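[1] Return a 3D structure for these sequence lines:
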Amino acid sequence: MTMKALITGVTGMVGSHLADFLLEETDWEVHGMCRWRSPLDNVEHLLDRVNAGDRVFFHYADLNDYCSLDTVVDTVKPDYVFHLAAQSYPKTSFDSPIETLNTNILGTTRLLEVLRRKVPEAVIHVCASSEVFGRVSAEFLPIHEHVPFHPASPYAISKVGTDLVGRYYGDAYGMKVMTTRMFTHTGPRRGDVFAESTFAKQIAMIEAGLIPPVIKVGNLDSMRTWADVRDAVRAYYMLVTVKPVAGEFYNIGGTFSCTIRDMLDHLIARSPMKDQISVEIDPERLRPIDADLQVPDTTKFCKHTGWAPQYSFERTMGDLLEYWRGRIGAGHKQLSR
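    Sure thing, here's the model as predicted:
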């Protein structure tokens, strides 16, 4: 019998890459959950298959609407669930804290409650975030799973709730729910509200003559460990297929660490206009408080599954920049942000 996977947030960067991975590496049916108003740019290459009913199917639902979740789960009856949907922009959460908390904490609870009642045997991945650790003292580096939470944004607080709700359903009901705290991951299709993606987009726009050769930036001093989104989705697949343990939680991330400033310098160095580009602090891009030391210890997950990253930092950043060059070159209009 064919396995069925349900991906919430299928139209996002991670969801779309996960759909690609499952279509290429498994014979599963891939069911994507999205809101009726979700942009389809990231899944445009899948739409012919969706229209033809060729192993990939889209379902409209919203984490804030229990009835729609009930309908989707009842229709699909998934064997595997990858819960990726969220209000996922940390900076936006300062302006919309209630929406962020409602969507990410209560939305996750609504989904898990439907799954508990409809398909309690499903294997479920709940995606939290490394942002739960927030402002970590250097003494706790690298960050292991039991480092205390110190969230630095409403988004991070919401992901603490997401993390705990997921673990609760695993512990209380014996559901095979596993929670991940994925550290910084990026690549093609990354939203332009994230630092590395807005930098790459601005470089592509500069090269196309659309904006002056000035890159607007926020805090450049934060340390990040970088992973590729394509490594991330492979990790998520292994999470649910390699000896899944109810209630477990894992840090996942890359192996290359550098500051936001170093990452920006790397992207600029890839541009033929590198000698003309300058950098300017934009106060609008600064968060009230920042998670500034995001370096993971991924020993637990790697030992359990055998996963290891395959994409280099250079490959990831190069592919991200080429993604934006392609979009700008194709004439897609962009906000200057």
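[2] switch to C-alpha atoms for all contacts and neighbour counts from now on
    Noted.
[3] How about Arg135, nearest residue that isn't a chain neighbour?
    Once flanking residues are discounted, Arg135 sits nearest to Ala291: 4.7 Å by CA to CA, 6 or more residues apart in numbering.
[4] Quick check: that neighbour touching Leu220?
    No. Proximity of Ala291 to Leu220 does not meet the contact threshold set by CA atoms under 8 Å, at 11.9 Å.
[5] neighbour-wise, which of those two wins?
    Ala291 (21 against 16; other CA atoms under 10 Å).
[6] wait, is the more buried one part of a helix?
    No. Ala291 is assigned coil when assessed by DSSP: H, G, I helix; E, B strand; the rest coil, not a helix.
[7] ok now do it, which residues does it touch?
    For Ala291, the contact set (CA atoms under 8 Å, 6 or more residues apart in numbering) comprises Glu131, Phe133, Gly134, Arg135, Val136, Pro151, Ala152, Ser222.
[8] What helix or strand is Val279 located in?
    In the assignment (DSSP states H and E), Val279 maps to strand 278-281.
[9] Following the chain onward from that strand, which element is next?
    strand 293-294.
[10] How far off centre is that next one?
    17 Å (CA atoms, centre = their mean, to the nearest Å).
[11] who's in contact with that strand?
    Applying CA under 8 Å, 6+ apart, the external contacts of strand 293-294 come out as Ser130, Arg135, Val136, Ser137, Ala138, Ile143, Phe183, Thr184, Ser222, Met223, Arg224, Thr225.
[12] Same check on stretch 97-114?
    Contacts for stretch 97-114 (CA under 8 Å, 6+ apart): 63-64, 66, 69-70, 73, 86-87, 93, 154-155, 157-159, 161-162, 165-166, 169.
[13] Which ones among these map onto helices?
    Using DSSP state H, the subset of the contacts of stretch 97-114 located in helices is 66, 69-70, 73, 93, 154-155, 157-159, 161-162, 165-166, 169.
[14] Turn the buried ones among the residues you listed into a named PyMOL selection, would you?
    The following PyMOL line selects those of these that are buried, judged by 16 or more other CA atoms under 10 Å:
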select buried, resi 66+69+70+73+93+154+155+157+158+159+161+162+165+166+169
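[15] Start from the N-terminal end of the stretch 151-300 of the chain and give the strands.
    Applying DSSP state E, counting those that start in this stretch to the stretch 151-300 of the chain gives strands spanning 176-182, 185-186, 214-217, 223-228, 249-252, 256-259, 278-281, 293-294.
[16] got those as TSV, with mean neighbour count and distance to Gly318 columns?
    Shown next, in TSV, are the strands of the stretch 151-300 of the chain (neighbours: other CA atoms under 10 Å; distance: least, CA to CA, whole Å):
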stretch	mean neighbour count	distance to Gly318
strand 176-182	25	21
strand 185-186	22	11
strand 214-217	19	18
strand 223-228	22	11
strand 249-252	25	22
strand 256-259	16	15
strand 278-281	12	20
strand 293-294	24	22
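[17] Please give the structure of this sequence too, so both can be compared:
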Amino acid sequence: MKRAFITGITGQDGSYLAEFLLSKGYEVHGLVRRASTFNTQRIDHIYIDAHEPDARIFFHYGDLSDSEMISHVLYNIKPDEIYHLGAQSHVRISFDTPEYTGNITGLATTRILEAARRSNPSVKFYQASSSEMFGHTPPPQNEDSCFWPRSPYACAKVYSYWMTRNYRDGYNMFACNGILFNHESPRRGETFVTRKITRGIAAILAGKEKYLYLGNLEAKRDWGYSPEYVECMWRILQQDTPDDYVIGTGQTNSVQEYVDAAFSYAGLDVNEHVKIDPKYFRPTEVEALQADPSRSEKKLSWKAKIRFKELMKIMVDADMRAAGLEPVGEGDEIIRKEFPYRWWGKD
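    Predicted coordinates for the structure are as follows:
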């Protein structure tokens, strides 16, 4: 039985990845940051008490700033694969907490790589790199495009990218970067713009809010569906040789287009409910990100199925249901059609 270690297991990608690996027969270990309140709602449905004889998922409490803890956990688990997804991952917040973001999003990668090198250099390592690293570089962006980071978050991710490359080149480790473009789902954090929009729509329909306040509507992104992308992470570590891959749909749409499509789908008038608030603008904006996923499509035999409009419908339906409303239903039909086996579990 293969054993995997996931940082950020309680996040969007970490929870879907845990489900996927369990479906593949893995024993899954996840790093959970201890807090005064539980933050495991995304994985509660797959949690089995570690004392049960059939348990294959285990949580380890710790923090990405603690080198000793990371070394201790990796030494005791001895995983076959490490998926490093944990980070301070909100771009706008990184401007308010640049030092913390550099520590948790950047230096933590070095802590894990070094601990892995010392305890088990044959382990396969996946680094969750980000399209934000390309920043101001004109689209489309691929594995050979220049990095031009435009936020403390992006700078920290560039650091992590190059540390991963250096450990691969310097110590012959199987260390890979997955440069993922925006990927969303009903489990997306509530402060990220796509989820903020769909939650706002549900709140307006439920009569709890009248307006939705947003920032830059002109920003363009390549939006995909998280459950598809975590399978790609796994495929990267199943290759014969380590490499870096751009993962995306190859299509781009603006925030304005997402807002218009989502409000129209829900039967609401954008002009009546959407307002712009300057506090949501970044000090430095990234205007357009668009993946060129040619390498991943060829080498990993992977291609995104869910695109912009399908993603929007899935998320609007989920947030309407969460608000106690009857969903439109087209999003549910898309999931049943494209993913009949539902390996990623509940939303």
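[18] before we move on, the earlier item: which two from the contacts of Ala291 of the first structure end up farthest apart in space?
    Across those, the longest distance by CA to CA is 15.1 Å; it joins Pro151 and Ser222.
[19] Settle it for me: which of those two has more neighbours?
    Pro151 (22 against 14).
[20] Where does the strand holding Val279 of the first structure end up in the second structure?
    For strand 278-281 of the first structure, the aligned range in the second structure is residues 273-276, judged by TM-score structural alignment.
[21] mean per-residue distance, the matching stretch to the first structure?
    Superposed on the first structure, stretch 273-276 of the second structure shows a mean distance of 1.2 Å to its aligned residues (mean CA distance after the TM-score superposition for the first structure).
[22] And Asp192 of the first structure? What does it align with in the second structure?
    Taking TM-score structural alignment, Asp192 of the first structure has Glu190 as its aligned residue in the second structure.
[23] how many neighbours does the closest residue to that match other than its chain neighbours have?
    Nearest residue to Glu190 of the second structure in three dimensions, chain neighbours excluded: Lys196, at 5.5 Å (CA to CA, 6+ apart). Lys196 of the second structure is flanked by 17 other residues according to other CA under 10 Å.
[24] Matching Ala156 of the first structure against the second structure, which residue comes up?
    Match for Ala156 of the first structure (TM-score structural alignment): Ala154.
[25] Contact partners for the nearest residue to its match once chain neighbours are set aside?
    Ranked by CA to CA, 6+ apart and with sequence neighbours excluded, the top spatial neighbour of Ala154 of the second structure is Met133, at 4.9 Å. Contacts were defined as CA under 8 Å, 6+ apart; by that measure Met133 of the second structure touches Phe147, Trp148, Pro149, Arg150, Ala154, Cys155, Lys157, Val158.
[26] Tell me which residue lies nearest the centroid of the second structure.
    Asp13 (4.5 Å; CA atoms, centre = their mean).
[27] wait, isn't that residue in contact with Glu231?
    No. Using CA under 8 Å, Asp13 of the second structure is not in contact with Glu231; the gap is 10.1 Å.
[28] Okay, Ile93 of the second structure and Ala219 of the second structure: tell me how far apart.
    17 Å (CA to CA, to the nearest Å).
[29] Now stretch 253-270 of the first structure: buried residues?
    Within stretch 253-270 of the first structure, the residues that count as buried by 16+ other CA under 10 Å are Gly253, Gly254, Ser257, Cys258, Thr259, Ile260, Arg261, Met263, Leu264, Leu267, Ile268.
[30] Also stretch 227-245 of the first structure?
    Judged by neighbour count (16+ other CA under 10 Å), stretch 227-245 of the first structure contains these buried residues: 227-240, 244-245.
[31] which residues in the stretch 1-150 of the second structure form helices?
    Secondary structure of the stretch 1-150 of the second structure (DSSP state H, counting those that start in this stretch): helices located at 12-23, 67-77, 91-96, 98-101, 108-119.
[32] what is the orientation angle of the last one with strand 174-180?
    Right, helix 108-119 of the second structure. Angle of helix 108-119 of the second structure versus strand 174-180, following axes from the mean of the first three to the mean of the last three CA atoms, to 10 degrees, is 160 degrees.
[33] mean shift between helix 108-119 of the second structure and the first structure?
    Compared with the first structure after fitting, helix 108-119 of the second structure has a mean deviation of 0.6 Å; criterion: mean CA distance after the TM-score superposition for the first structure.
[34] residues of that helix that come out buried?
    Buried-residue list, helix 108-119 of the second structure, by 16+ other CA under 10 Å: Ala108, Thr109, Thr110, Arg111, Ile112, Leu113, Glu114, Ala115, Ala116, Arg117, Ser119.
[35] Could you provide these in TSV, with additional columns for distance to Pro186 of the second structure?
    Shown next, in TSV, are the buried residues of helix 108-119 of the second structure (distance: CA to CA, whole Å):
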residue	distance to Pro186 of the second structure
Ala108	27
Thr109	27
Thr110	31
Arg111	31
Ile112	29
Leu113	31
Glu114	34
Ala115	34
Ala116	33
Arg117	36
Ser119	37
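[36] List just the nearest of those residues to Glu209 of the second structure.
    Nearest member of the buried residues of helix 108-119 of the second structure to Glu209 of the second structure, counting by CA to CA, is Ala108, at 39.1 Å.
[37] mind checking how far the aligned residue in the first structure for the closest one is from Arg181 of the first structure?
    Ala108 of the second structure maps onto Gly107 in the first structure, with residues paired by TM-score structural alignment. Separation of Gly107 of the first structure from Arg181 of the first structure (CA to CA) stands at 18 Å.
[38] One more: Val165 of the first structure?
    Note on Val165 of the first structure: its distance to Arg181 of the first structure, by CA to CA, is 14 Å.
[39] cool, His45 of the first structure as well?
    In terms of CA to CA, His45 of the first structure sits 29 Å off from Arg181 of the first structure.
[40] Could you give the number of residues near Met312 of the second structure?
    The burial count for Met312 of the second structure: 29, using other CA under 10 Å.
[41] Just give me the match in the first structure for it.
    Counting by TM-score structural alignment, the partner of Met312 of the second structure is Met317.
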